[in-house]
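Asker: after the sequence you'll find the predicted model.
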Amino acid sequence: MKVKEKVAVIGAGSWGTALAMVLADNGHEVRLWAHNEARIKEINEQHTNQQYLPDIKLPANIKGYSSLKEALAGVEQVILAVPTKAIREVLGLMKECQEQPLVIVHVSKGIEPNTLLRISEMIEEEMPDGLYKDIVVLSGPSHAEEVSLRHPTTVTVSSKNMAAAELIQDLFMNQHFRVYTNADLIGVEIGGALKNIIALAAGISDGLGYGDNAKAALITRGLAEIARLGTKMGANPLTFSGLTGIGDLIVTCTSVHSRNWRAGNMLGKGHKLEEVLDKMGMVVEGVRTTKAAHQLSDKYEVNMPITDALYQILFQDQDPKAAVDELMARMKKREMEDLVNIHSETLTEE
């Protein structure tokens, strides 16, 4: 028998709302917080969130809050479901009104440009030790639209404290939403963040009219880039063959549900970045992450040609077709060279 908890979900976008539904299905008392009072009124009176999850009926045990203090009252676990760029601001608000140390579960996928911090590191930097018990990341191949329809979904949770990861595994897991644990916190965060870069590139490829051959190449070579950088940063390379590596790449690079794929698709069709972001109406994490990954590739001296090409398209006004042509014209190399190098570096560190 699962213990029923009071859980706060901070951020009533598509992903925060979908995860609130999972928690509500498990019988928990769910407090869903957002700045937008009209959205909170809709959640409480209509039990819908039409802007983000059209035509989905929310469980009655999800209650919307516009007061963060009220949302956090008496809870021990908080789900942080806001874009990477908003995390520091929201943590600042939480520090002012929370009553007790919290288990903070972040579910966003990004890296902060310039500081080059993963989200768990941002939380550690912003929150004094006495204000959080543990930090957990939840990540994996998961479209909010499908989770809200209770389609089968599988994700991973990770933490420096695996007991905390197991606590969150129990909090979320049900017959529709399967949760694994993974001790590789760095790998889970890096895989989840960098797959958005490859999804943007896959969308560009589709927008240019290229076929499945090109997309398959982007996914597999993109995975090699993610593994090269992640291993340099201390991740276990095996993580990238799991849910937050190849699993997340497949779902994000091949589905119209993916906002990163959709943004890339528009770029490939000739739209400018500012126009694309304006039309999307939601945060496209891959754009910001591309800037951070470009900086990380320099810092760790890791070759990341797809990331570099995307950086040129997004921030240096490179023509998408010309960038793809340059990728194809790169010097020849052996396919297994990357895997051999990653394996050798891992053995050396051990």
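Answerer: Nice, thanks for sending it over. The structure presented is a predicted model; accordingly, all values stated were derived computationally and were not measured. Numbering: from 1, shown residues only.
Asker: C-alpha from now on. contacts and neighbour counts both.
Answerer: Fine.
Asker: what ranges do the helices span in the stretch 151-300 of the chain?
Answerer: 162-172, 185-207, 212-232, 248-253, 259-268, 273-280, 285-300 (DSSP state H, counting those that start in this stretch).
Asker: next, format these as TSV and append distance to Arg31 and mean neighbour count.
Answerer: Output for the helices of the stretch 151-300 of the chain, formatted as TSV (distance: least, C-alpha to C-alpha, whole Å; neighbours: other C-alpha atoms under 10 Å):
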stretch	distance to Arg31	mean neighbour count
helix 162-172	15	19
helix 185-207	26	28
helix 212-232	35	20
helix 248-253	28	24
helix 259-268	26	26
helix 273-280	27	13
helix 285-300	25	20
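Asker: can you redo those as JSON lines with distance to Thr348?
Answerer: Formatted as JSON lines, the helices of the stretch 151-300 of the chain follow (distance: least, C-alpha to C-alpha, whole Å):
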{"stretch": "helix 162-172", "distance to Thr348": "26"}
{"stretch": "helix 185-207", "distance to Thr348": "18"}
{"stretch": "helix 212-232", "distance to Thr348": "12"}
{"stretch": "helix 248-253", "distance to Thr348": "28"}
{"stretch": "helix 259-268", "distance to Thr348": "36"}
{"stretch": "helix 273-280", "distance to Thr348": "42"}
{"stretch": "helix 285-300", "distance to Thr348": "17"}
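Asker: ok, which of those comes nearest Glu70?
Answerer: Minimum separation from Glu70 across the helices of the stretch 151-300 of the chain (C-alpha to C-alpha) falls at helix 162-172, 21.3 Å.
Asker: circling back: for Glu145, which of the helices of the stretch 151-300 of the chain is the nearest?
Answerer: helix 259-268 (11.6 Å).
Asker: could you list every helix and strand in contact with that closest one?
Answerer: helix 185-207, helix 248-253, helix 273-280, helix 320-328 (3 or more C-alpha pairs under 8 Å, 6 or more residues apart in numbering; DSSP states H and E).
Asker: which one of those helices lies nearest to Arg259?
Answerer: Nearest to Arg259 among these is helix 273-280 (7.5 Å), distances taken as C-alpha to C-alpha.
Asker: now for the helices and strands packed on helix 259-268, which one comes closest to Phe240?
Answerer: Comparison of those against Phe240 by C-alpha to C-alpha identifies helix 185-207 as nearest, at 6.4 Å.
Asker: would you mind giving the secondary structure of the most centrally placed residue in the chain?
Answerer: Compute the mean C-alpha point of the chain, and by C-alpha atoms, centre = their mean the closest residue is Lys109, 2.4 Å away. Three-state call for Lys109 (DSSP: H, G, I helix; E, B strand; the rest coil): coil.
Asker: once you drop chain neighbours, what's closest to it?
Answerer: The shortest distance from Lys109 to any residue other than its chain neighbours is 4.5 Å, reached at Ala193 (C-alpha to C-alpha, 6 or more residues apart in numbering).
Asker: got another one to weigh against that:
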Amino acid sequence: MTGFGVIGAGAWGTALASTLADNGPVTLWAREAEVVAAINSARENPLFLPGIALPAGITATTDLGDVAACDIILIVVPAQHLRAVLASAAIPAATPLVLCAKGIEAGSHKLMVEVAADIVSNPIAILSGPSFAAEVASGLPCAVTLACADAALGERLVAAMARPTLRLYHSDDVVGAEIGGAVKNVLAIACGVVAGACLGLNARAALIARGFAEMTRFGVARGARAETLAGLSGLGDLVLTCSSENSRNFRLGVGLGQGRPLADLLAGPAVAEGAATAPVLAEAARAAGVDMPICAAVAALLAGAPVRDTIGALLARPLKAE
């Protein structure tokens, strides 16, 4: 039986651990001692996934060494912390790593697979797609992409991780899966701004469509396939996160659209990845010569630009063919 390690006990890490526990024992690493204690004693993660009963097959720990011995390890930490966590984890080089963070590293503009390659020589896969943690942990059906350049490894990981309610589709387009997951977080903030500013559903639909065009332009420029971005890890995840307040990034945008202070919106243990990704994405797009006005507008809002002026500047852009 496969033993799974999950590094990161936020909502998504805990949900994955809960699902994988049906396939084999799971060792779940958390930074917070109180989270470890609650999972091991009360079978619940009240800080990140309250109200969800966790199976007995999960053992929580604050010791990364306990995870290193597992057969397959999922890394479910925020994108900007991936480098430091991998550097300290001491995972055997033969152990497959499944990266579950969705973002682009600040400073280097590197995708998560590129960050991992700087630190370790392990086989790498990417897990990405439309997946609210609470629904997955509750056993509701979900379909996601598992991207791996090594087709044989990808098939082995899919077979080990899949559940009747967690359907995995294998892809070899690692770049496409990464970029879809990173860009959709930024676009979800934009859609939240539209909702918070009461601009209507027509505006949200237009933003999703034009945002998807930005995602595709940037992805193709970075070597992704357009069909990957039209799949679960791109368009599928975009539609989900741009349509519900269950998305942390969408909720952040709603608050910005309502004029609430950014510091207040970012307070709390949960991380809205798009807040860190937006300025990095805007820099990377400019460096690559890719036009991404919506993502640039989100970066401007996060830097303190007025909502009304930023929206007005977007609407005043020159008219052109679609």
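Answerer: Done, it's in. Just so we're clear, the structure is a prediction, and the values are computed from it rather than from any experiment.
Asker: Pro23 of the first structure pairs with which position in the second structure?
Answerer: Quick fix: residue 23 of the first structure reads Leu, not Pro. Aligned by TM-score structural alignment, Leu23 of the first structure pairs with Leu20 of the second structure.
Asker: ok, back up a step: quick one: map the residue nearest to the centre of the first structure onto the second structure.
Answerer: Using TM-score structural alignment, Lys109 of the first structure pairs with Lys102 in the second structure.
Asker: number of residues surrounding the match of Leu23 of the first structure?
Answerer: Counted with other C-alpha atoms under 10 Å, the neighbours of Leu20 of the second structure add up to 26.
Asker: so it touches Thr27, yeah?
Answerer: No: here Leu20 of the second structure lies out of contact with Thr27, judged by C-alpha atoms under 8 Å, at a distance of 10.4 Å.
Asker: give the residues shared as contacts by the two.
Answerer: Residues within reach of Leu20 of the second structure and of Thr27 at once, by C-alpha atoms under 8 Å, 6 or more residues apart in numbering, are Phe4.
Asker: what's Lys63 of the first structure aligned with over in the second structure?
Answerer: Lys63 of the first structure maps onto Thr59 of the second structure when the alignment is built from TM-score structural alignment.
Asker: next: Val82 of the first structure.
Answerer: Using TM-score structural alignment, the partner of Val82 of the first structure in the second structure is Val77.
Asker: before we move on, what about Val251 of the first structure?
Answerer: Match for Val251 of the first structure (TM-score structural alignment): Leu240.
Asker: residues contacting its match?
Answerer: Pro130.
Asker: with adjacent residues omitted, what lies nearest to Glu166 of the first structure?
Answerer: Closest to Glu166 of the first structure by C-alpha to C-alpha, 6+ apart is Thr181, at 6.9 Å.
Asker: wait, Lys69 of the first structure touches Val75, no?
Answerer: No: taking contacts as C-alpha under 8 Å, Lys69 of the first structure lies outside contact range of Val75: 10.7 Å.
Asker: neighbour-wise, which of these two wins?
Answerer: Val75 (21 against 17).
Asker: part of a helix, is the more buried one?
Answerer: No: using three-state DSSP, the secondary structure at Val75 of the first structure is coil, not a helix.
Asker: returning to what we had before: how close does the match of Leu23 of the first structure get to Val193 of the second structure?
Answerer: Noted for Leu20 of the second structure: a distance of 35 Å to Val193 of the second structure, by C-alpha to C-alpha, to the nearest Å.
Asker: in the first structure, point out the residues matching stretch 38-47 of the second structure.
Answerer: With TM-score structural alignment as the criterion, stretch 38-47 of the second structure aligns to 42-51.
Asker: which residue packs closest to the aligned partner of Glu214 of the second structure in the first structure, ignoring adjacent ones?
Answerer: If you follow Glu214 of the second structure across to the first structure using TM-score structural alignment, you land on Glu225. By the measure of C-alpha to C-alpha, 6+ apart, the closest residue to Glu225 of the first structure outside its immediate chain neighbours is Met304, 5.5 Å from it.
Asker: test my guess that the one you found contacts Ser297.
Answerer: Yes: counting by C-alpha under 8 Å, Ser297 is a contact partner of Met304 of the first structure at 6.6 Å.
Asker: where do the strands sit along the stretch 51-200 of the second structure?
Answerer: Along the stretch 51-200 of the second structure, counting by DSSP state E, counting those that start in this stretch, strands occupy 58-61, 72-75, 97-99, 124-128, 142-147, 166-171.
Asker: compared with the first structure, how much does the second one deviate?
Answerer: After superposition onto the first structure, strand 72-75 of the second structure sits on average 0.5 Å from its aligned residues (mean C-alpha distance after the TM-score superposition for the first structure).
Asker: what's that strand in contact with?
Answerer: Residues contacting strand 72-75 of the second structure (C-alpha under 8 Å, 6+ apart): 2-8, 67, 82, 95-101.
Asker: ok so, going back, return the most buried member of the strands of the stretch 51-200 of the second structure.
Answerer: strand 124-128 (a mean of 27; mean count of other C-alpha atoms under 10 Å).
Asker: what does that one correspond to over in the first structure?
Answerer: Aligned using TM-score structural alignment, strand 124-128 of the second structure spans residues 135-139 in the first structure.
Asker: now do stretch 153-165 of the second structure
Answerer: The aligned range for stretch 153-165 of the second structure is 164-176, by TM-score structural alignment.
Asker: how far does that stretch sit from its chain's centre?
Answerer: 18 Å (C-alpha atoms, centre = their mean, to the nearest Å).
Asker: neighbouring contacts of that stretch?
Answerer: Taking C-alpha under 8 Å, 6+ apart as the rule, stretch 164-176 of the first structure contacts 2, 22-23, 26, 103, 134-136, 150-153, 157-159, 178-181.
Asker: the match of Glu214 of the second structure against Asn303, yeah?
Answerer: Yes: the criterion here is C-alpha under 8 Å, and Glu225 of the first structure meets it with Asn303 at 7.4 Å.
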